[in-house]
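Participant: Dropping the sequence and predicted coords here.
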Amino acid sequence: MTINEIQDELIEDFSFFEDWMAKYEYIIQLGKELPLIDEVYKTDDLLIKGCQSRVWLRADYIDDRVIFTADSDAIITKGLVSLMIKVLSGQKAEDIVQADLYFIDAIGLKEHLSPTRANGLVAMVKQMKLYAMAFSARY
């Protein structure tokens, strides 16, 4: 699936929920399904700068695709990074770099996050795109 197809699917998934409590529960559930980063990678150099919670993000380049794994010590943040991984992991580096992540606004995420969480989400996106840029420059 393309990045936009995945985003469209997420927008549809979120449209089924009546209120933001249900949406938060869904985000937390996604966090529980997150493919966790190996404990050996929970190092300071893999922490995302700009997140209030601790979020570790690792990127690998396998078969011409960027594969992300992550973890966080906060359940909502873990769900947010899980959303980003769902959209971007397994995609080509150039596609990640050029991706317009419109689903964030379409599902109302930004306005329903605290300012610190919204900044953290921006930091996650930035870090994922930086990894993708590095891979596309290298390969």
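Facilitator: Perfect, I can see it now.
Participant: Only C-alpha atoms from now on, for both contacts and neighbour counts.
Facilitator: OK.
Participant: Would you agree Ser53 is in contact with Ile76?
Facilitator: No - if you go by C-alpha atoms under 8 Å, Ser53 and Ile76 don't touch, sitting 9.6 Å apart.
Participant: what helix or strand is Val66 on?
Facilitator: strand 65-72 (DSSP states H and E).
Participant: Second structure follows, compare the two:
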Amino acid sequence: MSLPADAVTALETFQAIGSWEQRARLLMQWGERLPALPDADKVEANLVQGCESLVWLTGQLQDGHWQFAASSEARLIRGLVALLLARVNGLSAAELQAVDLPDWFAQLGLSRQLSPSRSNGLNAVLQRMRALSQIQN
């Protein structure tokens, strides 16, 4: 499966960095670049269940491809979510089902950053994306 352009950029950027500190800094920068969600979207219905931090997620289908937007109050989570969005935005519902989250973060060299609770939270975000893609398919 070919990667969306943003995912390729993320991979090239993160794989070019050797030190863990630089990767952590880059992760925060990705989070800061995440477009702000309008307050109207920060509602209970868009809150992802299963995350320790508050994460809001919206998604819409455009010409057969999914575009998601998300936000979190937690800086680190925002960075991880930004990288998840880079990986999934522009995919079809079928491609979304095939995304391997642990593999994606391993390729980025960020597995260390994924504590079990963060990993569960990101999985919850991905599951919510998949659920949205099934509802509106």
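Facilitator: Sure thing, it's come through. Note that the coordinates shown come from a computational prediction; the quantities given were computed from them, not determined experimentally.
Participant: Kindly provide the TM-score of these chains.
Facilitator: The pair, once superposed, lands on a TM-score of 0.85 when counted by TM-score structural alignment, normalised by the length of the second structure; 136 aligned residues with a C-alpha RMSD of 2.2 Å.
Participant: if we can go back for a sec, joint contacts of Ser53 and Ile76 of the first structure?
Facilitator: Contact with both Ser53 of the first structure and Ile76 is made by no residue, according to C-alpha atoms under 8 Å, 6 or more residues apart in numbering.
Participant: which residues of the first structure fall in strands?
Facilitator: In the first structure, the strands defined using DSSP state E lie at 55-62, 65-72.
Participant: So which residue is smack in the middle of the first structure?
Facilitator: Met84 (2.0 Å; C-alpha atoms, centre = their mean).
Participant: longest single helix anywhere in the second structure?
Facilitator: helix 116-135 (DSSP state H).
Participant: quick one: contacts of that one?
Facilitator: 48-52, 55, 57, 59, 61, 66, 68, 77, 80-81, 93, 96-97, 101.
Participant: ok, back up a step: so how far is Ile62 of the first structure from the residue nearest to the centre of the first structure?
Facilitator: According to C-alpha to C-alpha, to the nearest Å, Met84 of the first structure stands 18 Å off from Ile62 of the first structure.
Participant: again, but for Ile85 of the first structure
Facilitator: Counting by C-alpha to C-alpha, the separation of Ile85 of the first structure from Ile62 of the first structure is 15 Å.
Participant: Could you do Glu12 of the first structure as well?
Facilitator: Counting by C-alpha to C-alpha - Glu12 of the first structure and Ile62 of the first structure are separated by 30 Å.
Participant: Who has more neighbours out of those two?
Facilitator: Glu12 (14 against 10; other C-alpha atoms under 10 Å).
Participant: what residue of the second structure takes the place of the more buried one?
Facilitator: Under the alignment (TM-score structural alignment), Glu12 of the first structure pairs with Glu12 of the second structure.
Participant: Also Glu111 of the first structure?
Facilitator: Using TM-score structural alignment, Glu111 of the first structure pairs with Arg112 in the second structure.
Participant: Could you count how many residues lie near its match?
Facilitator: Neighbour count for Arg112 of the second structure, taken as other C-alpha under 10 Å: 9.
Participant: With Ser82 of the first structure instead?
Facilitator: Residues near Ser82 of the first structure, counting by other C-alpha under 10 Å, number 28.
Participant: right, and it touches Leu34 too?
Facilitator: Yes - applying C-alpha under 8 Å as the test, Ser82 of the first structure and Leu34 come out as touching, 5.5 Å apart.
Participant: shared neighbours, the two?
Facilitator: Ala70.
Participant: roughly how far apart are Gly121 of the second structure and Trp56 of the second structure?
Facilitator: Remark: distance between Gly121 of the second structure and Trp56 of the second structure (C-alpha to C-alpha) = 12 Å.
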